[in-house]
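A.B. asks: quick one: sequence and predicted model below, then my questions.
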Amino acid sequence: MSDPRPDKDIRPTPLDHTPTAPSTGATLIAEAFGTFLLVIGVISTALFAAGFGEGTDAHNKGVGFLGVALAVGLTVIAGVYAFGPISGGHFNPAVTFGLAAAGRFPWKSVLPYVIAQIVGGLVATTIIVLIGLFGPDKWLSTAQAGGFASNGWGELSPGGFGIGAAIVVEVVFTAIFVFVILGVTHSTRGTKFAGLAIGLTLSLIHLATIPIDNTSVNPARSIATAVYGGVLPLSQLWVFIVFPIVGALIAGFAFRPLFDGVKNA
């Protein structure tokens, strides 16, 4: 939350519950752990459980898109309440950029946070690869050939949508996500149930957009899967780095003029 004392050098965060400021190292480790939890939760669900039984069982026992959407929401809720009081619980470079644009987070801390988030996401998908090495015959190669749950358009879009759809989705839904975060963590209008609202919003976003581009709204998640997804996901990765950040910046810069009547400096 933004601090009313502009002369004090603090690190404002969405969930400001820590009575004493944690060290920089602690905040970065918390961001890495939270992003790790988010990525391993949603990508494990997508790869191990979403289509479980497909092609072999007429009564598919897979969790499908609904299960993946719930998984991402549950991991965010857990991560925000576990690590939010330490780091603010961003777990997403786009969120970090959006909070900075809204004056809730110092620009000088954006790069360290983003690096920690990317590292946490990569560790998560690396562990999934290690699990896959001990899986059924050709499970890992098949998962990688299918893009490893990477974001994308065309061949990588579950519904066959094009690049234009992916761009619109990432800008609009990331902006919505950041608007919700800024609203529920507001210094005077926020709620103690911010973590729940944020997690449920992310589940809703996934329910609406997984068929379009596998839902990013988080560059760290996109990087983590594209690294193991092959040439095509890597070639399309730029969209899922650039446009979630664009959406987040739009929301961040617009929030105060729209809802607080305060002009951005």
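C.D. replies: Now that the structure is in, tell me what you want to look at.
A.B. asks: going forward, measure contacts and count neighbours with C-alpha atoms only.
C.D. replies: Noted.
A.B. asks: what's around residue 48, how many residues?
C.D. replies: Applying other Cα atoms under 10 Å, we find 15 residues neighbouring residue 48.
A.B. asks: distance from stretch 159-174 to the middle of the chain?
C.D. replies: Distance of stretch 159-174 from the chain centroid (Cα atoms, centre = their mean, to the nearest Å) equals 16 Å.
A.B. asks: list the buried ones in it?
C.D. replies: 161-163, 166-167, 169-174 (16 or more other Cα atoms under 10 Å).
A.B. asks: residues touching it, excluding its own?
C.D. replies: With contact meaning Cα atoms under 8 Å, 6 or more residues apart in numbering, stretch 159-174 is reached by 94, 152-154, 205, 209, 211-213, 215-217, 239-240, 243-248.
A.B. asks: buried only: go through the residues you listed for me.
C.D. replies: In the contacts of stretch 159-174, the ones that pass as buried (16+ other Cα under 10 Å) are 94, 152-153, 205, 209, 211-213, 215-217, 239-240, 243-248.
A.B. asks: out of the buried residues of stretch 159-174, which sit inside helices?
C.D. replies: Cross-referencing the buried residues of stretch 159-174 against helices under DSSP state H gives 163, 166-167, 169-174.
A.B. asks: can you redo those residues as CSV with distance to residue 123?
C.D. replies: As requested, those are exported to CSV (distance: Cα to Cα, whole Å):
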residue, distance to residue 123
163, 28
166, 26
167, 27
169, 27
170, 24
171, 27
172, 28
173, 26
174, 24
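A.B. asks: count of neighbours near residue 117?
C.D. replies: Other residues close to residue 117 by other Cα under 10 Å number 30.
A.B. asks: find the helix or strand that it is a member of.
C.D. replies: Per DSSP states H and E: residue 117 is located in helix 110-133.
A.B. asks: what about residue 243, distance to residue 32?
C.D. replies: 22 Å (Cα to Cα, to the nearest Å).
A.B. asks: same deal with residue 172?
C.D. replies: Taken as Cα to Cα, the span from residue 172 to residue 32 is 26 Å.
A.B. asks: put this next to the previous one:
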Amino acid sequence: MNSIKKYIAEAIGTMVLVLFGCGSAAIAGSVLGTFGIAMAFGLSIVAMAYVIGNISGCHVNPAVSIAMLIDKRLSPKDFVGYVVFQVIGAIVGIALLAFIINSADLGGFAVTGLGQNGFDEASAVGLSMIGAIIVEIILTFVFVFTILGVTDNEKTSAIAGIVIGLTLVFVHIMGIPLTGTSVNPARSLAPALLIGGLALQQVWVFIIAPLIGGSLAALVYRVFKYDKSENKA
């Protein structure tokens, strides 16, 4: 039962992230600009961290969950459960967003988009596929590396939600013009499934690259943790 509660918490958290983050990009992106959209994603994480953080850890992102698996803070069984429910939550969030857009006088979600990610012609600056892969690995590495550090220390755990949210803001500030910023496979898969076309063709980059970035962050952090324990000894 405790596992189910954690999985449902992950689904709710991911739904909120996708609905408000991608919703801000799709509905009010031209008004909010890069910084406003980045804040929407970051504040979504801050809000959810203080609601479901003590239930599931508020991963709401398969790239975070794979890092926690590598760092042995998450079991293989829970990793699968987390990812499945994160994807479900993201799909529910994007479906709600599509309904809201289609219920307003905005021309439909095919016109507004759903905050999908992309490269080449789907990038605001024409970033290449290789560039998109490198950018997403780097941004995810920085984001997940921060999460691993701030949640691994009791002294900083109380402010972890704020630190993580602000880190998500700053990686979005750089990433939005380049790829739309994924750093989260569930967040990218959901809009691609509804939009289809080019977004669906390109989504593999925004699934694989964040998972690589998250895994690298965990591997590097484990080295630092090992060095830290050696120094104490």
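C.D. replies: Thanks, I have the structure now. Owing to the predicted nature of the structure, the values given are computational and were not obtained by experimental measurement.
A.B. asks: next step: the buried ones among the contacts of stretch 159-174 of structure 1 restricted to helices.
C.D. replies: 94, 205, 209, 211-213, 239-240, 243-248.
A.B. asks: want to throw these into CSV with distance to residue 184 of structure 1?
C.D. replies: Shown next, in CSV, are those (distance: Cα to Cα, whole Å):
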residue, distance to residue 184 of structure 1
94, 17
205, 17
209, 23
211, 28
212, 27
213, 27
239, 28
240, 25
243, 23
244, 20
245, 20
246, 21
247, 18
248, 16
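A.B. asks: which of the residues you listed sits closest to residue 263 of structure 1?
C.D. replies: residue 248 (17.5 Å; Cα to Cα).
A.B. asks: give the contact list for that closest one.
C.D. replies: Neighbouring residues of residue 248 of structure 1 by Cα under 8 Å, 6+ apart: 94-95, 97-98, 171, 174-175, 178.
A.B. asks: return the distance of stretch 78-88 of structure 2 from the chain's centre.
C.D. replies: On Cα atoms, centre = their mean, the centre of stretch 78-88 of structure 2 falls 13 Å from that of its chain.
A.B. asks: how about the helices of structure 1, start to end?
C.D. replies: 24-44, 64-87, 93-101, 110-133, 139-145, 163-184, 194-213, 219-229, 231-255.
A.B. asks: Throw these into a markdown table and include distance to residue 263 of structure 1, thanks.
C.D. replies: Compiled in a markdown table, the helices of structure 1 are given as follows (distance: least, Cα to Cα, whole Å):
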| stretch | distance to residue 263 of structure 1 |
| --- | --- |
| helix 24-44 | 29 |
| helix 64-87 | 27 |
| helix 93-101 | 12 |
| helix 110-133 | 22 |
| helix 139-145 | 47 |
| helix 163-184 | 16 |
| helix 194-213 | 25 |
| helix 219-229 | 28 |
| helix 231-255 | 9 |
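A.B. asks: among the ones you listed, show me which one is buried the most.
C.D. replies: helix 93-101 (a mean of 28; mean count of other Cα atoms under 10 Å).
A.B. asks: residue range for it in structure 2?
C.D. replies: Taken onto structure 2 by TM-score structural alignment, helix 93-101 of structure 1 occupies residues 62-70 there.
A.B. asks: distance between that stretch and the chain's centre?
C.D. replies: On Cα atoms, centre = their mean, the centre of stretch 62-70 of structure 2 falls 12 Å from that of its chain.
A.B. asks: likewise for stretch 206-214 of structure 2?
C.D. replies: Put simply, stretch 206-214 of structure 2 sits 10 Å off its chain's centre (Cα atoms, centre = their mean).
A.B. asks: and residue 149 of structure 1, what's its match in structure 2?
C.D. replies: By TM-score structural alignment, residue 149 of structure 1 lines up with residue 115 in structure 2.
A.B. asks: what do we get in structure 2 for residue 260 of structure 1?
C.D. replies: Per TM-score structural alignment, residue 260 of structure 1 is aligned with residue 226.
A.B. asks: er, residue 231 of structure 1 actually
C.D. replies: In structure 2, residue 231 of structure 1 lands on residue 197 (TM-score structural alignment).
A.B. asks: what do you get for residue 27 of structure 1?
C.D. replies: By TM-score structural alignment, residue 27 of structure 1 lines up with residue 6.
A.B. asks: show me the contacts for the nearest residue to its match once chain neighbours are set aside.
C.D. replies: Spatial nearest neighbour of residue 6 of structure 2, excluding adjacent residues (Cα to Cα, 6 or more residues apart in numbering): residue 56 at 4.7 Å. For residue 56 of structure 2, the contact set (Cα under 8 Å, 6+ apart) comprises 5-7, 9-10.
A.B. asks: what residues are up against the equivalent of residue 249 of structure 1 over in structure 2?
C.D. replies: In structure 2, the residue equivalent to residue 249 of structure 1 is residue 215, according to TM-score structural alignment. Residue 215 of structure 2 sits next to 63, 66-67, 70, 141 when contact means Cα under 8 Å, 6+ apart.
A.B. asks: turn those residues into a markdown table, including distance to residue 232 of structure 2.
C.D. replies: Formatted as a markdown table, the contacts of residue 215 of structure 2 follow (distance: Cα to Cα, whole Å):
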| residue | distance to residue 232 of structure 2 |
| --- | --- |
| 63 | 30 |
| 66 | 28 |
| 67 | 24 |
| 70 | 23 |
| 141 | 26 |
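A.B. asks: contacting residues around the one residue sitting closest to the centre of structure 2?
C.D. replies: Note on structure 2: the residue nearest the mean C-alpha position is residue 184, at 3.3 Å, using Cα atoms, centre = their mean. Neighbouring residues of residue 184 of structure 2 by Cα under 8 Å, 6+ apart: 61-63, 140, 206-207, 210.
A.B. asks: could you redo the last one with a cut-off of 10 Å?
C.D. replies: Each residue near residue 184 of structure 2 by Cα atoms under 10 Å, 6 or more residues apart in numbering is listed here: 14, 60-64, 136, 140, 206-211, 214.
A.B. asks: closest to residue 96 of structure 2 among those residues?
C.D. replies: For the contacts of residue 184 of structure 2, the nearest to residue 96 of structure 2 is residue 14 (12.7 Å; Cα to Cα).
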